[in-house]
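>>> Sequence first, predicted model second:
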Amino acid sequence: MDANLDRDALHTFFGSSYDVVARFASELETQGELRGLIGPREIDRIWSRHILNSAALLPFLPSSGSVADIGSGAGLPGLVVAAVRPELEVILIEPMERRCLWLTEMREALELSNVDVRRGRAEEFHGAFTVDVVTSRAVAALDKLARWSLPLLEKGGELVVLKGKNVRDEIPPARKVLRKYGMSEPEVLEATTIDGVEPTTVLRSRRGKA
């Protein structure tokens, strides 16, 4: 675990989900670099860089319904969300076979019955299903991300994505596609988790019901 993190604070933040999340963090620490999921410099900061960064989404997600995680990779944020919100149906969309194998292994190891792993690119599932929320982490610029994500979104649903600090620069080029799908003007929000961990930037936009 990251040396500077308060274990008690982590227990308090994750509550009854802590043991499952900690198991996932441990698996990432031992297998993440070997399986090409994270870089070698990330191992000593799994919690602050990846687990808590993913968990910063939680206040912006519903307690039930459906979420699709585009380009799920190592399961960030999808597996963290699924662990903490067992009433949410979480669909992990990932094109790479070896990453899908990892996601499936983690679903079984963590006993996450609310997780569905789908191999493919997001656009391959356009018309196959829709969800209440589409999320992602460090996948693409907002204009591309919107084209891939918004056809999967129910009317009245939300795009809630983890982004870098310069995300406001991505909004103007994305406005055309956002308008096409009846999305609201994006909000850029600061999301905090526990003391000592840098806040995360979240972008949120809602699709109209019309």
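Arrived safely, thanks for sending. Residues are numbered from 1 along each chain as shown.
>>> all contacts plus neighbour counts: C-alpha atoms, from now on.
Noted.
>>> now the residue nearest the centre of the chain: how far from residue 21?
The chain has residue 77 as the residue nearest its centroid, 2.8 Å off, counting by CA atoms, centre = their mean. According to CA to CA, to the nearest Å, residue 77 stands 11 Å off from residue 21.
>>> so what sits against both of these two?
Here residue 77 and residue 21 share the contacting residues residue 51, scored by CA atoms under 8 Å, 6 or more residues apart in numbering.
>>> Quick one: list the elements packing against the longest strand along the chain.
The longest strand of the chain (DSSP state E) is strand 153-163. Contacts defined by 3 or more CA pairs under 8 Å, 6 or more residues apart in numbering; DSSP states H and E place strand 153-163 against strand 131-136, strand 200-206.
>>> nearest to residue 144, of these?
strand 131-136 (12.1 Å; CA to CA).
>>> which residues are contacting the helix or strand following the closest one?
Using DSSP states H and E, the helix or strand that directly follows strand 131-136 along the chain is helix 142-149. With contacts defined as CA under 8 Å, 6+ apart, helix 142-149 is touched by 70, 122-123, 134, 139, 159, 167, 170-171, 173-175, 177-178.
>>> A further structure is provided below for comparison with the first:
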Amino acid sequence: MSESLWQRQLAEGSMELGRALDADQQRQLLGFLALLTKWNQAYNLTAVREPGEMVSRQLLDSLSIQPFLTTAHLLDVGAGGGLPGIPLAIINPDVQFTLLDSNSKKTRFLTQCVLELKLANVRVIHGRAEACDDGIRYTQISSRAFTAVENMVHWCGHLLADGGEFLAMKGQFPDDEVACLPHGWQLRSHHSLLVPGCAGERHLLIIDRIPRTGA
């Protein structure tokens, strides 16, 4: 698929999501997609390999949670191929993004994206979530196809600020995962995501701690 078709898909899809992109943002997003496609041949960063699906399933899917982004510093855990962190960082230059992944090949790719796309608002950390403590407590932590939500709160709960929330991107609504949320955690809300060009179900789960009540 030619870059011009990718550009048209991106422009039309972002408008459907209610977010007009300027020329620089479009250029950076397509540049990221080109890097992802190139590195995917050797590093297996994403299972999406059909050119006609890449804009919708990688870029637009990531941008679909933009309305729920309220923090000044987002942690993206299991960042993998940079989704949703890199696309969100491109369209939110005033927000800081920390991308965390335990796979050194993937963090190498993410670091290269930061350099080539000149993303001054992105920091990459190589390490396991449960062992990470960078001294920051985040008000929002995102994940996309990372792990079951039970594992997510166990592994990353210590990184979440008081009053903070997890933004967990899922396909079909994971009833079994929600039922297994540990004591003290709750599914505060969930939202169906309508992603232009994506036929399958997409959901965003917002998970936080159950507020403590006084005696």
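It's in. Remember, predicted model here, so these are calculated numbers, not experimental data.
>>> Could I get the TM-score for this pair?
Scored against TM-score structural alignment, normalised by the length of structure 1, the superposed chains reach a TM-score of 0.85; 203 aligned residues with a CA RMSD of 2.4 Å.
>>> still on that earlier bit, which part of structure 2 lines up with the longest strand of structure 1?
For strand 153-163 of structure 1, the aligned range in structure 2 is residues 160-170, judged by TM-score structural alignment.
>>> mean deviation of that stretch from structure 1?
On superposition with structure 1, the mean distance recorded for stretch 160-170 of structure 2 (mean CA distance after the TM-score superposition for structure 1) is 1.0 Å.
>>> contacts for that stretch?
137-145, 149, 202-209.
>>> do stretch 20-32 of structure 1 as well
Here stretch 20-32 of structure 1 has contacts from 14, 38-39, 43-44, 46-47, 51, 74, 80, 83-84, 106, 110, using CA under 8 Å, 6+ apart.
>>> for these, which one is nearest residue 94 of structure 1?
residue 74 (9.4 Å).
>>> So what does the closest one match up with in structure 2?
By TM-score structural alignment, residue 74 of structure 1 lines up with residue 81.
>>> Can you get me a residue count around the nearest residue to that match once chain neighbours are set aside?
Closest residue in space to residue 81 of structure 2, ignoring its immediate chain neighbours: residue 45 at 5.1 Å, by CA to CA, 6 or more residues apart in numbering. As a burial measure, residue 45 of structure 2 scores 17 neighbours (other CA atoms under 10 Å).
>>> quick one: what's aligned to residue 27 of structure 1 in structure 2?
Superposed on structure 2 with TM-score structural alignment, residue 27 of structure 1 falls opposite residue 35.
>>> so that match sits in a helix?
Yes - judged by DSSP: H, G, I helix; E, B strand; the rest coil, residue 35 of structure 2 forms part of a helix.
>>> What number of residues are in the vicinity of it?
Residue 35 of structure 2: 18 surrounding residues under other CA under 10 Å.
>>> measure it to residue 86 of structure 2 for me?
For residue 35 of structure 2 relative to residue 86 of structure 2 (CA to CA), the value is 12 Å.
>>> now do residue 121 of structure 2
Residue 121 of structure 2 sits 10 Å away from residue 86 of structure 2, going by CA to CA.
>>> And the helices in structure 1?
7-14, 18-31, 52-55, 78-84, 97-109, 142-149, 171-180 (DSSP state H).
>>> Turn those into a markdown table, including distance to residue 66 of structure 1.
As requested, the helices of structure 1 are exported to a markdown table (distance: least, CA to CA, whole Å):
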| stretch | distance to residue 66 of structure 1 |
| --- | --- |
| helix 7-14 | 21 |
| helix 18-31 | 20 |
| helix 52-55 | 17 |
| helix 78-84 | 10 |
| helix 97-109 | 16 |
| helix 142-149 | 14 |
| helix 171-180 | 21 |
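>>> got the contact list for residue 193 of structure 1?
Contacts of residue 193 of structure 1 (CA under 8 Å, 6+ apart): 13, 52, 53, 55, 56, 199.
>>> And it, how close does it get to residue 115 of structure 1?
For residue 193 of structure 1, the distance to residue 115 of structure 1 - CA to CA - is 24 Å.
>>> Next, the contact list for the aligned residue in structure 2 for residue 131 of structure 1, please.
Aligned by TM-score structural alignment, residue 131 of structure 1 pairs with residue 138 of structure 2. Counting by CA under 8 Å, 6+ apart, residue 138 of structure 2 makes contact with 73, 74, 75, 159, 160, 161, 164.
>>> at 6 Å instead, please
Contact partners of residue 138 of structure 2, counting by CA atoms under 6 Å, 6 or more residues apart in numbering, are 160, 161.
>>> I'd like to know how far it sits from residue 71 of structure 2.
From residue 138 of structure 2 across to residue 71 of structure 2, the span is 8 Å (CA to CA).
>>> residues contacting residue 69 of structure 1?
Contacts of residue 69 of structure 1 (CA under 6 Å, 6+ apart): 78, 92, 93, 135, 136.
>>> try residue 117 of structure 1
91, 92.
>>> what do we get in structure 2 for it?
Using TM-score structural alignment, residue 117 of structure 1 pairs with residue 124 in structure 2.
>>> Repeat that for residue 140 of structure 1.
Checking TM-score structural alignment: residue 140 of structure 1 goes with residue 147.
>>> circling back to that earlier point, return the set of buried residues in the match of strand 153-163 of structure 1.
Buried residues in stretch 160-170 of structure 2, defined by neighbour count with 16 or more other CA atoms under 10 Å: 160, 164, 165, 166, 167, 168, 169, 170.
>>> Reformat those as CSV; add distance to residue 2 of structure 2.
Output for the buried residues of stretch 160-170 of structure 2, formatted as CSV (distance: CA to CA, whole Å):
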residue, distance to residue 2 of structure 2
160, 41
164, 41
165, 39
166, 36
167, 33
168, 32
169, 29
170, 29
